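Q: Fold the following.
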Amino acid sequence: MTDRPLHDIRQTDVMDPARANALLIALGRPERLSEGDPLPPFFHQLHFWDAQPPEALGRDGHPRVGGLIPDLGLPRRMWAGGELRFHAPLRAGIAAEKRSVCENVTRKTGRSGPLGFVTLRHEVRQGGTLCVVDRQDLVYREDPAPDGRQPVPPRARTDEEKARHAAFDSTQLFRYSALTFNGHRIHYDADYCREVEGYPAPVVHGPLLAQLLMLMAEERAPLRGFTFRASAPVVLGETVTLCLKGSSAWIRGADGRQCMNAELVY
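A: Below you'll find the predicted structure:
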């Protein structure tokens, strides 16, 4: 079953360069941005906060569903992947507008039970020029059964041309959550992770992993597009390998599993 809700949300933001510089610092990068400088790809994630009062939040810390995202009766949310197209550079310190719509909703039944797939489409403009189109694929599911088996992730490729290790600590996860105003409890509440959502430890943000791949890919040439899919969670304390080869990028866990796969467009 597929529905196409008609919600249309518009937000504006001044794109304060201090926020972009804070993320660069948190990631240990040397660049600093001033007003008018182009933002790195995906840095629009730091802007257009949707701040809601406590009574408007769900149990997981996200804004309660039922507005832009319909209530499918499924409590667990995961950002499964997305597709980005960079049409023109977004510039720091210049007002921008973001338009968000719920583009598609699909309900299915998988081996683990009912699933809900939601696609959000965000368009970001500056001065009337379309700069970024960002599609987000979200998955909603039931709470895990106490004796439920976790799906076996695919094995990651080992033929990369360029590789870089990345490790994550609680401070980095906190800073990224704060800069993106992401209250999802799977990224900081260890008890909630274990007792409610079935993760062994706090989960590294999927968008943070995608961000690291994009920044690494941009060392070669400016990106015009980036499509990514998460295939296994990365949790606090893990060290993973960021990999590039040609137009492909991926993240490999220390155990060899594929955590994320991506395609690059230059």
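Q: going forward, measure contacts between C-alpha atoms and count neighbours the same way
A: Noted.
Q: for the most centrally placed residue in the chain, what are its contacts?
A: Per Cα atoms, centre = their mean, the C-alpha nearest to the average position across the chain is that of residue 207, at 2.5 Å. Residue 207 makes contact with residue 79, according to Cα atoms under 8 Å, 6 or more residues apart in numbering.
Q: Quick check: which element contains it?
A: helix 206-217 (DSSP states H and E).
Q: What's the first helix or strand after that helix?
A: Next along from helix 206-217, by DSSP H and E: strand 225-230.
Q: List the contacts of that next one.
A: Applying Cα under 8 Å, 6+ apart, the external contacts of strand 225-230 come out as 79-86, 206, 210, 214, 259-266.
Q: In the helix holding residue 207, which residues are buried?
A: 206, 207, 208, 209, 210, 211, 212, 213, 214, 216, 217 (16 or more other Cα atoms under 10 Å).
Q: next one: stretch 213-230
A: 213-214, 216-218, 223-230.
Q: Distance to residue 28 for those residues - can I get that in TSV?
A: Converted to TSV, the buried residues of stretch 213-230 look like this (distance: Cα to Cα, whole Å):
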residue	distance to residue 28
213	15
214	15
216	13
217	17
218	16
223	21
224	24
225	24
226	23
227	25
228	23
229	25
230	24
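Q: which among those residues gets closest to residue 130?
A: residue 224 (13.1 Å; Cα to Cα).
Q: and the closest one, what does it touch?
A: By Cα under 8 Å, 6+ apart, the neighbours of residue 224 are 85, 86, 87, 264, 265, 266.
Q: Swap in 6 Å and give it another go.
A: Residue 224 makes contacts with 85, 86, 265, 266, as judged by Cα atoms under 6 Å, 6 or more residues apart in numbering.
Q: who wins for neighbours among those?
A: residue 86 (21 neighbours; other Cα atoms under 10 Å).
Q: With residue 39 as the reference, measure out to it.
A: Separation of residue 86 from residue 39 (Cα to Cα, to the nearest Å): 11 Å.
Q: same deal with residue 151?
A: 37 Å.
Q: Report the secondary structure state of residue 88.
A: coil (DSSP: H, G, I helix; E, B strand; the rest coil).
Q: now the end-to-end length of stretch 177-190.
A: 15 Å.
Q: List the contacts of that stretch.
A: Stretch 177-190 is contacted by residues 46, 60, 61, 62, 193, 201, 202, 203 when judged by Cα under 6 Å, 6+ apart.
Q: Second chain to compare with the first, below:
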Amino acid sequence: MDDSVGRTQTFICGLDPARATALHLALGRPGAPPGLGDPMPAFWHHIYFWDPQSPAALGRDGHPAPGPGLIPDLGLPMRMWAGGQLEFHTAPVLGHPAEKTSTIERAEVKEGRTGRLGFVTLRHDIMQDGRLCVTERQDLVYRDPPDQRKTVPPPQANAREFLALEQRFDPVMLFRYSALTLNGHRIHYDADYARDVEGYPGLVVHGPLLAQCGLLAAEDLLGPLSAFSFRARSPVTVDEPVFFCLTGERKMLARTGDGRLLMDLEFTRVNWHIPLDLGAEA
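A: Modelled structure (predicted):
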């Protein structure tokens, strides 16, 4: 365990409704965007609480370099967002200041199937007017460069399923999401870097963008959610169609057309029950 466990960082943000409008449009959502005084949609807090850094404080990948700030340097240069667990206690109100406190709950290096892996878990608590609004645990994984890793086949989706959404991601959508979340990771907008340095076949779709689309698809079918978790299983690049499929009352997966499993998602809502006909596969 790293001695950074317990380290905290706090930001205050005014929750500008203009950013919510921009995300609403970038995601292609129907209807009018949320405005001043409206509740923030679930998981949209990622476009707030920015932590901008000077160019000198950034790593080669475009993220803030680990070590000096909140995230410890585990000696592994490649970062990915592996998953998260969220509880939505009450929706923050747009246009009113809120506070996010981030705490390191875990920081360690282990040996995985592909080589060394560094695990960092952050807990984010979002408060507004003295009320706890959102609790999020964010799981980050750090890895060696691709030429130092072992290759393992990607997992395959193998479940009866009900198609909830087919989604395509293009470079413009990735750019807009990166801008709104102040995510400088070059795998999302620099194709040469993604391919030549991190070993991907093209621009990589953000893990939280995949999760956000899955959450919205679930809300469209099931209504508001009280909790949500997701686990990334393999990356997907732009222009590759993604299928979000319900596999039960509370579970969803994201997969490619050839069955490669991209993400597992799970939802919770108090007192729900929705019968799903999973007899016809997507």
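Q: Output the contacts of stretch 177-190 of structure 1 as a markdown table; include the columns distance to residue 19 of structure 1 and neighbour count.
A: Converted to a markdown table, these look like this (distance: Cα to Cα, whole Å; neighbours: other Cα atoms under 10 Å):
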| residue | distance to residue 19 of structure 1 | neighbour count |
| --- | --- | --- |
| 46 | 7 | 20 |
| 60 | 25 | 19 |
| 61 | 22 | 14 |
| 62 | 21 | 19 |
| 193 | 28 | 19 |
| 201 | 28 | 19 |
| 202 | 24 | 24 |
| 203 | 23 | 24 |
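Q: Show me which of those residues is closest to residue 157 of structure 1.
A: residue 203 (22.5 Å).
Q: Identify the residue nearest that closest one in space, chain neighbours excluded?
A: Nearest residue to residue 203 of structure 1, sequence neighbours excluded (Cα to Cα, 6 or more residues apart in numbering): residue 235, at 4.3 Å.
Q: Quick check: the aligned residue for that neighbour in structure 2?
A: Residue 235 of structure 1 maps onto residue 237 in structure 2, with residues paired by TM-score structural alignment.
Q: what do you get for residue 133 of structure 1?
A: In structure 2, residue 133 of structure 1 lands on residue 135 (TM-score structural alignment).
Q: Just the angle for the helix or strand hosting that match relative to strand 227-232, thanks.
A: Using DSSP H and E, residue 135 of structure 2 sits within strand 131-143. With axes from the mean of the first three to the mean of the last three Cα atoms, to 10 degrees applied, the angle from strand 131-143 of structure 2 to strand 227-232 works out at 10 degrees.
Q: Beyond strand 131-143 of structure 2, next helix or strand please.
A: strand 162-167.
Q: Show me what that next one is packed up against.
A: Counting contacts by 3 or more Cα pairs under 6 Å, 6 or more residues apart in numbering; DSSP states H and E, strand 162-167 of structure 2 is packed against strand 242-246.
Q: who touches the strand it packs on?
A: Contacts of strand 242-246 of structure 2 (Cα under 6 Å, 6+ apart): 161, 162, 163, 164, 165, 166, 167, 252, 253, 254, 255, 256.
Q: quick one, what contacts the fourth one?
A: What that stands for is residue 164 of structure 2. With contact taken as Cα under 6 Å, 6+ apart, residue 164 of structure 2 is in contact with 244, 245.
Q: what do you get for the fifth one?
A: Contacts of residue 165 of structure 2 were listed using Cα under 6 Å, 6+ apart, and they are 243, 244.
Q: Helix, strand, or coil at residue 52 of structure 2?
A: Applying three-state DSSP: residue 52 of structure 2 is coil.
Q: ok, and for stretch 109-122 of structure 2, which residues are buried?
A: Here stretch 109-122 of structure 2 shows 109, 116, 117, 118, 119, 120, 121, 122 as buried, counting by 16+ other Cα under 10 Å.
Q: same question, stretch 143-162 of structure 1
A: Of the residues in stretch 143-162 of structure 1, 144, 156 count as buried by neighbour count, 16+ other Cα under 10 Å.
Q: And stretch 52-64 of structure 2, by the same measure?
A: 58, 61, 63, 64.
Q: The counterpart of residue 101 of structure 2 in structure 1: which element?
A: Using TM-score structural alignment as the criterion, residue 101 of structure 2 maps onto residue 99 of structure 1. In the assignment (DSSP H and E), residue 99 of structure 1 maps to strand 96-110.
Q: circling back: quick one: the helix holding residue 207 of structure 1 to structure 2 mean distance?
A: On superposition with structure 2, the mean distance recorded for helix 206-217 of structure 1 (mean Cα distance after the TM-score superposition for structure 1) is 0.6 Å.
Q: Structure 2: matching residues for that helix?
A: Against structure 2, helix 206-217 of structure 1 falls on residues 207-218 (TM-score structural alignment).
Q: ok now the matching stretch, how far from the chain's centre?
A: Between the centre of stretch 207-218 of structure 2 and the centre of its host chain there is 8 Å, according to Cα atoms, centre = their mean, to the nearest Å.
Q: follow-up on the earlier one: may I ask you to confirm that the match of residue 133 of structure 1 is in contact with residue 125?
A: Yes: look at residue 135 of structure 2 against residue 125 with Cα atoms under 6 Å: they come within range, at 4.8 Å.
Q: What are the contacting residues of stretch 39-47 of structure 2?
A: Contact partners of stretch 39-47 of structure 2, identified using Cα under 6 Å, 6+ apart, comprise 91, 92, 93, 94, 180, 181.
Q: Ok, stretch 19-36 of structure 2 next?
A: 17, 94, 95.
Q: Now with 7 Å, please.
A: Outside stretch 19-36 of structure 2, the residues that touch it by Cα atoms under 7 Å, 6 or more residues apart in numbering are 17, 94, 95, 173, 176.
Q: Kindly report the same for stretch 4-13 of structure 2.
A: Here stretch 4-13 of structure 2 makes contact (Cα under 7 Å, 6+ apart) with 48-49, 70, 72, 97-107.
Q: wait, the residue nearest to residue 203 of structure 1 sits on residue 204?
A: Yes: in terms of Cα atoms under 7 Å, residue 235 of structure 1 counts as a neighbour of residue 204; the distance is 5.4 Å.
Q: between those two, who's got more neighbours?
A: Neighbours per residue (other Cα under 10 Å) separate residue 235 of structure 1 from residue 204, with residue 204 holding more: 25 against 19.
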